[in-house]
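Novice: After the sequence you'll find the predicted model.
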Amino acid sequence: MSWWLLLYSISILARYQPRKWSEALDVDKSGSAAALEYASDIVLDVIPHLVLEGLDQQPRLLAKPMAF
C-alpha cells in the first residue's frame, strides 16, 4: 500500500501543482530531486511485480534486492 500511496501523492502533486513539481525535479535547485529520481527508478522495477502479485494472488520475490 505504501507504493500506491507514494505514486498517488506524486501524481496529485504533478497534476495540480505542476510548477512545484518541476521545481522539485530541478537537480540544481532542489535537494529532493535526487531522491525523487531514485524513487522513480525503483518504481519502474517494483510496480510490475506488485501488479503480477495482485493478478496471480501469489507473493513473488523481486528480481533484485532493493537498496535504500
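Specialist: Here it is on my side, so go on.

Novice: From here on, just use CA atoms for contacts and neighbour counts.
Specialist: Noted.

Novice: which parts of the helix ranked longest in the chain are buried?
Specialist: When the chain is scanned for its longest helix (criterion: DSSP state H), the result is helix 33-56. Residues of helix 33-56 classed as buried under the neighbour-count rule (16 or more other C-alpha atoms under 10 Å) are 33, 43, 46, 49-50.

Novice: Included below, for side-by-side comparison, is a second structure:
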Amino acid sequence: TQGKEKVDDAEEVKFEIWKKNSDKNSSMLEAKHDQHGIYTAKTVIKEPGTYTVQVHVTARKMHVMPKTDLSVN
C-alpha cells in the first residue's frame, strides 16, 4: 500500500531470502501481481531455520525495502 491505497501498478517487486546470521547468500525471486495490490512468488525452503525476507519494491517513483523474519521447521 501507499498510504491507504493498494498498489497494483508497481514497476518491480522482488523477494530476497537468506538464512539469518549467514553471510547473506541470498536468492532473489521475481514476484507477480495477483490482485488488489497483492504480489506473490513461490519457492521451497528445505533447510529448517530462521530466514530473512526482504521485499524490493519500486512503484510510483519510490523504492522501499521492508524486511521480516520467518521460521521454517
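Specialist: Good, I have the coordinates. Note that the coordinates shown come from a computational prediction; the quantities given were computed from them, not determined experimentally.

Novice: Fetch the TM-score of the aligned pair.
Specialist: Structural agreement between the two chains, given as a TM-score (TM-score structural alignment, normalised by the length of the first structure), stands at 0.24; 24 aligned residues with a C-alpha RMSD of 2.8 Å.

Novice: quick check, nearest of the buried residues of helix 33-56 of the first structure to Leu5 of the first structure?
Specialist: Sorting these by how near they are to Leu5 of the first structure, with C-alpha to C-alpha, puts Val43 at the top with 12.1 Å.

Novice: Contacts only, for that closest one.
Specialist: Each residue near Val43 of the first structure by C-alpha atoms under 8 Å, 6 or more residues apart in numbering is listed here: Trp3.

Novice: so how far is Leu7 of the first structure from it?
Specialist: As judged by C-alpha to C-alpha, to the nearest Å, Val43 of the first structure and Leu7 of the first structure stand 9 Å apart.

Novice: before we move on, back to that, Serialize the buried residues of helix 33-56 of the first structure to JSON lines and add fields for distance to Ser2 of the first structure.
Specialist: JSON lines is the format used below for the buried residues of helix 33-56 of the first structure (distance: C-alpha to C-alpha, whole Å):
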{"residue": "Ala33", "distance to Ser2 of the first structure": "20"}
{"residue": "Val43", "distance to Ser2 of the first structure": "11"}
{"residue": "Val46", "distance to Ser2 of the first structure": "12"}
{"residue": "His49", "distance to Ser2 of the first structure": "14"}
{"residue": "Leu50", "distance to Ser2 of the first structure": "11"}
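
Novice: Leu29 is in contact with Glu16 of the second structure, correct?
Specialist: Yes - with contact defined as C-alpha atoms under 8 Å, Glu16 of the second structure reaches Leu29; the gap is 6.3 Å.
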